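K.L.:
Sharing a model prediction with you, sequence too.
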Amino acid sequence: MMTRFLVAFPWIMHGLAHLSGFLASWSGGSFGFPERPWLFSSSVTLQTPVGKIFGLLWLIAGAGIVGSGIGFLIGKDWWPILAMISAGISLLVILPWWRAVPPGAWAGAVFDLLVLVVLQLPLKERFLAMVA
C-alpha cells in the first residue's frame, strides 16, 4: 500500500496544481502565471474568453487526475483510462500556453507524457505488478 501511495501522491498533487490554471484565468490573480499571450495570438491571454475556456479545461483535467489517483489508491479498474484521458487533456491545455505557464507546469507536462507512455505500452502490466 505504501508503494501505491508513493506513486499516487505526486499524481494527485499534479492534479491539484491544475487549480492554478483555472484560478489564473477566472480570478484575475496571477497564481504564478506571467501575463503573456498564448502561442497563436498576442491578443489572447488567460483573462480573455479563450483563456477562460482553457481554465475550465485545466479544472476538468485536474479533477480527472485527482480522481484517477484516488481510483489507483483504492484499486478501481477504471483509473488507467481516466488517467490517460486526463493526462491527454492536461497536455492539450498546456501546450498552447507554453510561454505563459510557470516552470512547474513544464514538469507536469513531462509527468503527463510519462503516464501516457507507461499506461499505453506493455510497461503497464509490469508497472501495475510492481506497485500492487
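P.N.:
Looks like it arrived, so ask away. None of these values were measured; they are calculated from a predicted model.

K.L.:
from here on, contacts and neighbour counts on C-alpha atoms
P.N.:
Will do.

K.L.:
For the residue of the chain most remote from its centre, give me its contacts.
P.N.:
For the chain, the largest distance from the centre (Cα atoms, centre = their mean) belongs to Ser43, which lies 25.1 Å off. Residues in contact with Ser43 (Cα atoms under 8 Å, 6 or more residues apart in numbering) are Pro37.

K.L.:
and the comparison structure, right after this:
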Amino acid sequence: MVRLILAAPLILHGIAHVSGFMSSWTSNPAGFSKRPWIFSSGLTLSDPLGHAFGLLWLATMASLVGAGLGLSFRQDWWPTLTMVGAVLSLVVILPWWNTVPPGAKFGAAFDLLVIILLILPFKSRILDLVQ
C-alpha cells in the first residue's frame, strides 16, 4: 500500500510536466506566462531554445511517470529513474521560474524532497519500506 501511495505523486507530478511541453510547442499557454526566462529578457518558451526545453519537459514527464510505474510494479530501477526525473524536473523548472505556473514551484519543492530522500544515508530504509 505504501508503494502505491508513493507512486501516485510521482506519476501525477510527471503528468503535470506535459504543460511545459504544451506551452512551448502549441499556442496553449497551459498556465505559463509570456514572461522571459531568468537568464535573458528576450527569450520565451516560443523561441527555439524554449522548444528544446519543451522536449526536456516531455522527457521529464516520461521519466517520472516511468518511475512511478516502476515503483508500482516493483522494478529495481525505479529509484534511479526517480532521481533522473527529479533532477530533470529542476533543470526545466528553474530557468523558467518567472514563467511557470505556481504549481510548478510546488513541484520544484517536491523534486528537492525526492532528491534529498534518495541521497541521504537512510535511503535504504525508505527503499525497504516500499518493497
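P.N.:
Received the coordinates, thanks. What you are looking at is a predicted structure, and each value in this text was computed from that prediction instead of being measured.

K.L.:
Put one on top of the other, what's the TM-score?
P.N.:
Here the superposed chains carry a TM-score of 0.96, computed using TM-score structural alignment, normalised by the length of the second structure; 131 aligned residues with a Cα RMSD of 0.9 Å.

K.L.:
The residue farthest from the centre of the first structure pairs with which position in the second structure?
P.N.:
Matched to the second structure by TM-score structural alignment, Ser43 of the first structure sits across from Gly42.

K.L.:
Trace Leu120 of the second structure over to the first structure, please.
P.N.:
In the first structure, Leu120 of the second structure lands on Leu121 (TM-score structural alignment).

K.L.:
I misspoke; the intended subject was Trp97 of the second structure.
P.N.:
In the first structure, Trp97 of the second structure lands on Trp98 (TM-score structural alignment).

K.L.:
give the contact list for that match.
P.N.:
Taking Cα under 8 Å, 6+ apart, one finds Trp38, Leu39, Trp106 in contact with Trp98 of the first structure.

K.L.:
By neighbours, which of the residues you listed wins?
P.N.:
Greatest neighbour count in these, by other Cα atoms under 10 Å, goes to Trp38: 21 neighbours.

K.L.:
That one and Phe54 of the first structure, how far apart?
P.N.:
Trp38 of the first structure sits 11 Å away from Phe54 of the first structure, going by Cα to Cα, to the nearest Å.

K.L.:
likewise Ile65 of the first structure?
P.N.:
Ile65 of the first structure is 16 Å from Phe54 of the first structure, by Cα to Cα.

K.L.:
Between those two, tell me which one has more neighbours.
P.N.:
Taking neighbours as other Cα under 10 Å, Ile65 of the first structure and Phe54 compare with Ile65 leading, 30 against 21.

K.L.:
can you tell me the helix or strand for that one?
P.N.:
If you go by DSSP states H and E, Ile65 of the first structure is part of helix 49-73.

K.L.:
Just give me the mean distance for that helix relative to the second structure.
P.N.:
Compared with the second structure after fitting, helix 49-73 of the first structure has a mean deviation of 0.5 Å; criterion: mean Cα distance after the TM-score superposition for the first structure.

K.L.:
what's in contact with the helix or strand just after that helix?
P.N.:
With elements assigned by DSSP H and E, the helix or strand that comes after helix 49-73 of the first structure is helix 79-94. Residues outside helix 79-94 of the first structure that contact it (Cα under 8 Å, 6+ apart): 54, 57-58, 60-62, 64-65, 67-69, 71-72, 101, 105, 109, 112-113, 115-116, 119.

K.L.:
Stretch 18-30 of the second structure too?
P.N.:
Outside stretch 18-30 of the second structure, the residues touching it (Cα under 8 Å, 6+ apart) are 31-32, 45-46, 50-51, 53-58, 61.

K.L.:
now it: which residue numbers in the first structure?
P.N.:
Aligned by TM-score structural alignment, stretch 18-30 of the second structure falls on residues 19-31 of the first structure.

K.L.:
residues touching Ile38 of the second structure, list them.
P.N.:
Here Ile38 of the second structure is in contact with Pro95, Trp96, Trp97, Asn98 (Cα under 8 Å, 6+ apart).

K.L.:
Please consider this matter closed, and thank you.
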